[in-house]
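Engineer: Sequence first, predicted model second:
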Amino acid sequence: MSSLEQMYQQVIMDHARAAHGRGLVQVDLPAHGESHQVNTTCGDEVTLRVGLEGDTIASLSWEGQGCSISQASISVLAELLDGESLETADETYEAFRALMQAKGEPLDDDREDMLGDATAFVGVGKYPARIKCALLGWVALKDALIQARGASSSATEGDKA
């Protein structure tokens, strides 16, 4: 195993042990969403909750169980995106999906910079069964953001009535 692979493995293990954003937090914002996702292949699961203030993720928390890859990936997601704009969240989501589809090949420097610790998952792309583990939290995020954006639209329309 190369020193780079060892470093990536260490990043994943560190996030799995000391996960960022773990522990569901009550969201008292009008624009919020929650998603529960299960990887039926292995049983990993996550419930992810977001709250929006305008175009910013003001609250992001989660609770889940599963393998180190799924739990570490969700931790990295929380660390990267809590407090970020929806535009940044969308771009980061797409960059992570691209990383998973790259079959173990690194991305361009700009997307790797955007992903930060998430680049540690580059090797996961070599193992199709593990890709679902790494993407579990990201799928939950996408779903929760769709709900929150819908709640935001409904609140805005209610204000106009």
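Structural biologist: That came through fine. Numbers count the residues shown, from 1 in each chain.
Engineer: only C-alpha atoms for contact and neighbour calcs from this point on.
Structural biologist: Will do.
Engineer: quick one, strands of this structure?
Structural biologist: Applying DSSP state E to the chain gives strands spanning 31-38, 45-53, 56-65.
Engineer: got another, please set it beside the one above:
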Amino acid sequence: MSALEQMYQQVIMDHARQAHGRGLVEIELPLVGESHQVNTTCGDEIRLRVGLDGDRIGAVSWEGQGCSISQASVSVLSELVEGESLEEADRTMDAFRDLMQAKGEPLDDDREDLLGDATAFVGVGKYPARIKCAMLGWMAFKDAVIQARKDQP
């Protein structure tokens, strides 16, 4: 294993152990959405809640169980998108989806900078069954935003 792969593995393990946003909490913002997603292949499960403050992601909290990839991925997501505009969060999600579809190849520097710790998941793209694990929290986030925006005037 290369030094870079070891570093990526450590980032994933750190996020899995000390997950950002873990602990489903009540969000005191006008627009709140929640989504429950299950990876039927392996049983990983995430319930994610998002609060919107206008066009910004005001808060993200979640609870779940599953492999270190699914848990670390939703932790990284929470850290990345909190405080972003909806447009910025969409770009971040698109970049992560591209990373998963890159089959282990790195992205361009701009998208890697945008993804921060999420670039640690580059190797996951080599294993199609694990892509679902990594994408679980991201799909929950996307759905929760849709749910929150339903209540938007």
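Structural biologist: Thanks, I have it. Since this is a predicted model, take the numbers as computed values, not measurements.
Engineer: where does the TM-score land?
Structural biologist: Overlay of the two chains. TM-score (TM-score structural alignment, normalised by the length of structure 2): 0.98; 153 aligned residues with a C-alpha RMSD of 0.6 Å.
Engineer: Same list (the strands of structure 1) but as a markdown table, adding mean neighbour count and distance to F96 of structure 1.
Structural biologist: Listed next are the strands of structure 1 as a markdown table, based on neighbours: other C-alpha atoms under 10 Å; distance: least, C-alpha to C-alpha, whole Å:
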| stretch | mean neighbour count | distance to F96 of structure 1 |
| --- | --- | --- |
| strand 31-38 | 22 | 18 |
| strand 45-53 | 24 | 17 |
| strand 56-65 | 21 | 18 |
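Engineer: Would you format those strands as CSV with distance to D113 of structure 1 included?
Structural biologist: Output for the strands of structure 1, formatted as CSV (distance: least, C-alpha to C-alpha, whole Å):
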stretch, distance to D113 of structure 1
strand 31-38, 27
strand 45-53, 24
strand 56-65, 20
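Engineer: and M114 of structure 1, which of the ones you listed is closest to it?
Structural biologist: Closest to M114 of structure 1 of the strands of structure 1 is strand 56-65 (C-alpha to C-alpha; 16.6 Å).
Engineer: residues in structure 2 aligned with the closest one?
Structural biologist: Mapped onto structure 2 using TM-score structural alignment, strand 56-65 of structure 1 covers residues 56-65.
Engineer: Any chance you could list what contacts the matching stretch?
Structural biologist: 21-25, 27, 29, 44-52, 71, 78, 81-86 (C-alpha atoms under 8 Å, 6 or more residues apart in numbering).
Engineer: L107 of structure 1 contacts L99, doesn't it?
Structural biologist: Yes - counting by C-alpha atoms under 8 Å, L107 of structure 1 touches L99, with 6.5 Å between them.
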